[in-house]
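Enquirer: Structure here, sequence nowhere to be found:
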């Protein structure tokens, strides 16, 4: 009895695999653009900095920092102050979440010039030795500061040993 059942079970299993569950395949259905989030609307009392986030693969993630006291009218910090905040690294609470920086300690920032969708960061140190992630930190922070459309901004970094870029933020 065991033999005939086994012989019948194999064709029945194959038939189930071939017929599937009765759902017919469909084409891809377009539903629009992916969702986007504005981290710091124009005029808000926060600045967006990019640090390296935990996990794999390693990439930069935006971090918002309050730059004005609630209820106090204050303009957004200038580009030079934002660079200083970025080179200062993550705050203790940001570090506690696993954020870190690959920007070198003690690097001298000479300034940042913003002209529409073009940004030039001037450093008083080497730029060719910066890691890919350190470059992304600079490019994404500068691009976000320049415009709400960070992907459209082109950022060039000038250091004591040359130029890098122009690059845009992929995040």
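Expert: Received it, and whenever you're ready, just let me know what you need. For clarity, every value in this text was computed on a predicted model and none was experimentally measured.

Enquirer: can we go C-alpha only for contacts and neighbour counts from here?
Expert: Noted.

Enquirer: and the lengthiest helix in the chain, how far out from the chain's middle?
Expert: The single longest helix within the chain, with elements called by DSSP state H, is helix 2-19. Centroid separation between helix 2-19 and its chain, computed with Cα atoms, centre = their mean, to the nearest Å, is 52 Å.

Enquirer: which element follows that helix toward the C-terminus?
Expert: strand 46-52 (DSSP states H and E).

Enquirer: helices or strands up against that following strand?
Expert: On a contact count with 3 or more Cα pairs under 8 Å, 6 or more residues apart in numbering; DSSP states H and E, strand 46-52 meets strand 60-66, helix 79-87, helix 132-146.

Enquirer: hmm, who's touching the last one?
Expert: Outside of helix 132-146, the residues that reach it under the criterion Cα atoms under 8 Å, 6 or more residues apart in numbering are 47-52, 59-60, 79, 86, 101-103, 114, 116-117, 119, 149-151, 153-156, 167-171.

Enquirer: one more structure, for comparison:
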């Protein structure tokens, strides 16, 4: 019985020591906004495609690109977008708002004023001119989510930060230069 009392007294003394270690209670300390982690994929290993979720919001999807095939062009990235989400992506609720049918696309890459010979074509960082994308379907009749899919996918294929504007042209005219937002 003495051992139990001694153990209990020792535990109580330890708790008192820990409780009185000098750490004072404090108010919430503001330290700025939440941490931001870039999720942009390495353009030599992955492409970034923009689809939509069930509520119509944009969902970026990074897909593996075989480095042995060389740099992935903007046209090839848009071809992957036009082929739609994979089975696994569809099972996760990812959809496309782009029309079925004619999936041809032509791209005139953005250029920047200070580009130099030997730089990676089609992906100038900080591109200033708009990339021009021509599709085989009418872009003027697309809803905002579908336009955002094309614009954001093309912008991120051209510029790692997606800062280039995109001009979409289809069978029934063009849309003004648009930034990914």
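Expert: Here it is on my side, so go on. As the structure is a prediction and not an experimental result, all values here were calculated from the model.

Enquirer: The contacts of helix 132-146 of structure 1, buried ones only, as a ChimeraX selection?
Expert: With 16 or more other Cα atoms under 10 Å as the criterion, this ChimeraX line picks the buried residues out of the contacts of helix 132-146 of structure 1:
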select :47,48,49,50,51,52,59,60,79,86,101,102,103,114,117,119,150,151,153,154,155,156,167,168,169
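
Enquirer: Can you give me the distance of the spatially most central residue of structure 2 to residue 137 of structure 2?
Expert: Central residue of structure 2 (Cα atoms, centre = their mean): residue 60, 4.2 Å from the mean position. Using Cα to Cα, to the nearest Å, one gets 23 Å for the distance from residue 60 of structure 2 to residue 137 of structure 2.

Enquirer: Repeat that for residue 26 of structure 2.
Expert: Applying Cα to Cα to residue 26 of structure 2 and residue 137 of structure 2 gives a distance of 61 Å.

Enquirer: Comparing the two, which residue is more hemmed in?
Expert: residue 137 (21 against 6; other Cα atoms under 10 Å).

Enquirer: Do I have it right that that one meets residue 105?
Expert: No. Using Cα atoms under 8 Å, residue 137 of structure 2 is not in contact with residue 105; the gap is 9.3 Å.

Enquirer: on that earlier part again, can you tell me what the residue nearest to the centre of structure 2 aligns to in structure 1?
Expert: Mapped onto structure 1 by TM-score structural alignment, residue 60 of structure 2 lines up with residue 62.

Enquirer: excluding its backbone neighbours, what's nearest that match?
Expert: Spatial nearest neighbour of residue 62 of structure 1, excluding adjacent residues (Cα to Cα, 6 or more residues apart in numbering): residue 50 at 4.5 Å.
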